[in-house]
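Chemist: pasting the structure only:
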């Protein structure tokens, strides 16, 4: 759990790879797809003969901070709240109001939701086997927002937002016709994001929760209760852990598939048992371990453990950072196709792929036109996307203007205290042209 009193992660704690070294990152994920050993062999290390000599493998080259960085049914959601309405009323034993007026969770915080029949209510609850043995959920059965267009946006990189901030930036999301919204929740905390979730749902935006932890560590608190609470408000998707193929998310240690699975699998079972859909992966395309190799090894390890049923309700979180590479580049924006091929080769079926971060960043006003072209092109692609490709999500809508305090992310924000990116107006015009 985070200990900062202001409601945001401390600088350098658990956020995905900083993009300040974007040129190095572009070189890094421009490598061709790795050549794997035959399936089932002892190793599947990418066959890059000169990998050890690459500049990004020199000690200290990548010692950066980390940051948080993815015919359809219509889902009717509860809890519509008008813009500007006050946060929902709760009883005194369920919430505590801090000095700055923000809500924090205390007590059981279930807001009247019934507990599961199993008397054990902690997050270590073993899910009923029937939940894991019903077979893979077909793509069309996964929830989608009304009038889904595949356009996503990452919320402010804080673990809670004031009602005023929520009202302002949800309105901006609506004006850009964003249909998927990714936000951070402080571990198993209940309550801090209630108002945000209600507003997203009320405006037809599918909320995707990243369960924030300080790197790869167990999720403290009652994860099951949190999932039950937020599924009751309209959250279906819960991303567990972030960029496990990055050393910074492993406490500086080398990324390890088994370390990741030892944490992800138990948490995913709890999410499924309590009605949620667990997010897998969230791999960095510029990670210390190749994202495609890590994905393949992780899926093979899950199969070797006899745990593939956990993936029946899972989805793959994608961080789609393409830099200035053309949208047609298979190692850039279209990288999700390689993920899909790996998934199908091991599971024999597709998984939903939801972009939870992404974007194309440039330096200086001369390059803004290029950025607009890249991002609009990505959103335009989503109008005719593959059935498994649910959303492309841009990082980030705001930072300091929305209460964020880490200046490392400010240059990536669309809205800043004294400036608004030209991309905003372009997205609003795009929304009108492609409603």
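Modeler: Received, thanks. Just so it is clear, the structure is predicted and the values come from calculations on it, not from any experiment. Numbering: from 1, shown residues only.
Chemist: from here on, contacts and neighbour counts on C-alpha atoms
Modeler: Noted.
Chemist: any idea which helix is longest in this protein?
Modeler: In the chain, taking DSSP state H as the definition, the longest helix is helix 257-273.
Chemist: Run a quick check on residue 319 versus residue 355, I expect a contact.
Modeler: Yes - contact status for residue 319 versus residue 355: in contact at 5.8 Å, counting by Cα atoms under 8 Å.
Chemist: related to what we said a few turns ago, what comes up buried for the longest helix of the chain?
Modeler: 257, 260-261, 263-273 (16 or more other Cα atoms under 10 Å).
Chemist: what's the answer for stretch 422-429, then?
Modeler: 423, 424, 427, 428.
Chemist: of all those residues, which comes closest to residue 345?
Modeler: residue 427 (36.5 Å; Cα to Cα).
Chemist: Name the helix or strand for residue 357, please.
Modeler: Here residue 357, judged by DSSP states H and E, is contained in strand 353-359.
Chemist: Past that strand, which element shows up next along the chain?
Modeler: Criterion used, DSSP H and E; the element after strand 353-359 is helix 368-381.
Chemist: got the angle between the strand holding residue 357 and helix 368-381?
Modeler: Going by axes from the mean of the first three to the mean of the last three Cα atoms, to 10 degrees, strand 353-359 is angled at 170 degrees with respect to helix 368-381.
Chemist: and residue 104, that's in a helix?
Modeler: No - counting by DSSP: H, G, I helix; E, B strand; the rest coil, one finds residue 104 to be strand, located in no helix.
Chemist: Neighbours of it, how many?
Modeler: Other residues within reach of residue 104, judged by other Cα atoms under 10 Å, total 19.
Chemist: does it really touch residue 96, like I thought?
Modeler: Yes - the pair residue 104 and residue 96 qualifies as a contact (Cα under 8 Å) at a distance of 5.6 Å.
Chemist: show me what contacts residue 261?
Modeler: Residue 261 sits next to 298, 302 when contact means Cα atoms under 8 Å, 6 or more residues apart in numbering.
Chemist: where does it sit relative to residue 268, distance-wise?
Modeler: 10 Å (Cα to Cα, to the nearest Å).
Chemist: And the strand or helix carrying residue 165, what does it pack against?
Modeler: Assigned by DSSP H and E, residue 165 belongs to helix 163-175. Applying 3 or more Cα pairs under 8 Å, 6 or more residues apart in numbering; DSSP states H and E, one finds that helix 163-175 makes contact with helix 194-202.
Chemist: The structure to be compared is supplied as follows:
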């Protein structure tokens, strides 16, 4: 109580108006309207925080699953062949950010199994080096990559690709690729076929890769291409977010026969779309908070009309218009702060338990929110960032403060004589 006594009287009166008394039905009605304003702000803040956390989690999860298969940086030969890849590997590993390198070759083709045909990207890898630059070994059985030997014609398929072809380890599949060189007849494309044995199935958790990617030994991929060397190097970094800087440094040290790209450029369109969606969702849901915050305008206008006699008495006792204005600014801002705190608390609680809440809702209503063939993942992820909570809370309090200005200004302009005329 001693702390309250030390507060300026504007704060004491503003606090008193915020928790309107129960002596009159009008006071109770004003208190109910204030609670509605608090609830509106709280729900808006919670909704924005949960949505941004889910979008952050979606971006983080998809990025992690992409990089379990993709390299952080790729160095490729413009002519499609890199016989000097050992020299480039040694040059790249001099960069302290680069922790591993592996050669690769890629071939586009079609996989056939009985009457089913699926497009596939065949990636030739060197098993002992590939485990250092990707998580493919973790996504398969321990000996699967070891089965990829030169000339073995073994292949490791993505889980969705294997499911669509209805194959498992030990089954045979036929690979159809365009043969190097021109066809003998105009308008026709020469093709080459080879039978491969499915050594294993990998599951990256990313539908895009699981449905269209397969691994063979790099020598087998080179033979399919008609080349005698890999087409490039895949590099792993200690910090994946340093990839653009490292790629630029490598590009400056190589001649024009090679080009370098990092993972952010390979998926630039996807990341740009996610960032654009996050900005739009922030704007849209901030409007919901604004609607709730501006409910304070009607609440304060009604409070000002109800407290005209109090305002007039304060003015006759010497209170300045600025003091009257501060009373109602304090009242409205306190409502905004209370709603924001409740909204942040509720939003944090939901964001931290999305992995429990969403499956429960899906099970209860028999629905699936994310189809993995569309959204790349099937679980709803969440990544709560306290910076987002701070920004959302700051915007909500600012909107609540702005909403108090007009009612407070009108209260400050009230003339004591006019207010007391009918009292």
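Modeler: Here it is on my side, so go on. Computed from a predicted model, the values in this text were never measured in an experiment.
Chemist: And the TM-score between these chains?
Modeler: TM-score of the superposed chains, computed with TM-score structural alignment, normalised by the length of structure 2, equals 0.21; 146 aligned residues with a Cα RMSD of 7.0 Å.
Chemist: Which residue ranges of the stretch 301-423 of structure 2 form helices?
Modeler: 308-316, 321-351, 354-365, 372-375, 386-412, 416-420 (DSSP state H, counting those that start in this stretch).
Chemist: now for the first one, which elements pack on it?
Modeler: Think helix 308-316 of structure 2. Going by 3+ Cα pairs under 8 Å, 6+ apart, helix 308-316 of structure 2 lies up against helix 416-420.
Chemist: And for the helix it packs on, what's in contact with it?
Modeler: 308, 309, 311, 312, 313, 315, 316.
Chemist: what do you get if the cut-off is 10 Å, keeping everything else the same?
Modeler: 305, 307, 308, 309, 310, 311, 312, 313, 314, 315, 316 (Cα atoms under 10 Å, 6 or more residues apart in numbering).
Chemist: and the third one, how many residues sit next to it?
Modeler: Right, residue 308 of structure 2. Neighbours of residue 308 of structure 2 under the rule other Cα under 10 Å: 19.
Chemist: check which helix or strand covers residue 38 of structure 2.
Modeler: helix 25-67.
Chemist: what's that helix packed up against?
Modeler: Packing partners of helix 25-67 of structure 2 (3 or more Cα pairs under 10 Å, 6 or more residues apart in numbering; DSSP states H and E): helix 9-18, helix 207-210, helix 263-266, helix 268-293, helix 295-306, helix 321-351, helix 354-365, helix 386-412.
Chemist: Now tabulate these in CSV and tack on distance to residue 194 of structure 2 and mean neighbour count.
Modeler: Shown next, in CSV, are these (distance: least, Cα to Cα, whole Å; neighbours: other Cα atoms under 10 Å):
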stretch, distance to residue 194 of structure 2, mean neighbour count
helix 9-18, 79, 18
helix 207-210, 22, 22
helix 263-266, 30, 16
helix 268-293, 34, 16
helix 295-306, 70, 20
helix 321-351, 50, 23
helix 354-365, 44, 13
helix 386-412, 53, 20
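Chemist: mind putting the ones you listed in CSV, distance to residue 73 of structure 2 included?
Modeler: What follows is the helices and strands packed on helix 25-67 of structure 2, written out as CSV (distance: least, Cα to Cα, whole Å):
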stretch, distance to residue 73 of structure 2
helix 9-18, 58
helix 207-210, 18
helix 263-266, 6
helix 268-293, 14
helix 295-306, 52
helix 321-351, 33
helix 354-365, 32
helix 386-412, 29
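Chemist: Indicate which one of those helices is closest to residue 375 of structure 2.
Modeler: helix 207-210 (8.3 Å).
Chemist: and the closest one, how far from the chain's centre?
Modeler: Centroid separation for helix 207-210 of structure 2 versus its chain: 18 Å, with Cα atoms, centre = their mean, to the nearest Å.
Chemist: Could you pull up the residues touching the nearest residue in space to residue 103 of structure 2 that is not next to it in sequence?
Modeler: Nearest residue to residue 103 of structure 2, sequence neighbours excluded (Cα to Cα, 6 or more residues apart in numbering): residue 233, at 4.4 Å. Applying Cα under 10 Å, 6+ apart, we find residue 233 of structure 2 in contact with 71, 73-77, 82, 85-86, 88-89, 92, 101-105, 125, 260.
Chemist: can you rerun that using 6 Å?
Modeler: Contacts for residue 233 of structure 2 were tallied using Cα atoms under 6 Å, 6 or more residues apart in numbering; they are 74, 75, 102, 103.
Chemist: Out of the residues you listed, list just those in helices.
Modeler: Assignment to helices by DSSP H places none of the contacts of residue 233 of structure 2 there.
Chemist: Now flag whichever of the residues you listed is closest to residue 196 of structure 2.
Modeler: Residue 196 of structure 2 lies nearest to residue 103 out of these, by Cα to Cα, at 21.3 Å.
Chemist: I'd like to know how many residues surround that closest one.
Modeler: By the criterion of other Cα under 10 Å, residue 103 of structure 2 has 25 neighbours.
Chemist: Would you mind stating the distance between it and residue 236 of structure 2?
Modeler: 12 Å.
Chemist: Could I get the buried residue list for stretch 17-36 of structure 2?
Modeler: Neighbour-count burial for stretch 17-36 of structure 2 flags 17, 18, 19, 20, 27, 30, 31, 33, 34, 35, 36 (criterion: 16+ other Cα under 10 Å).
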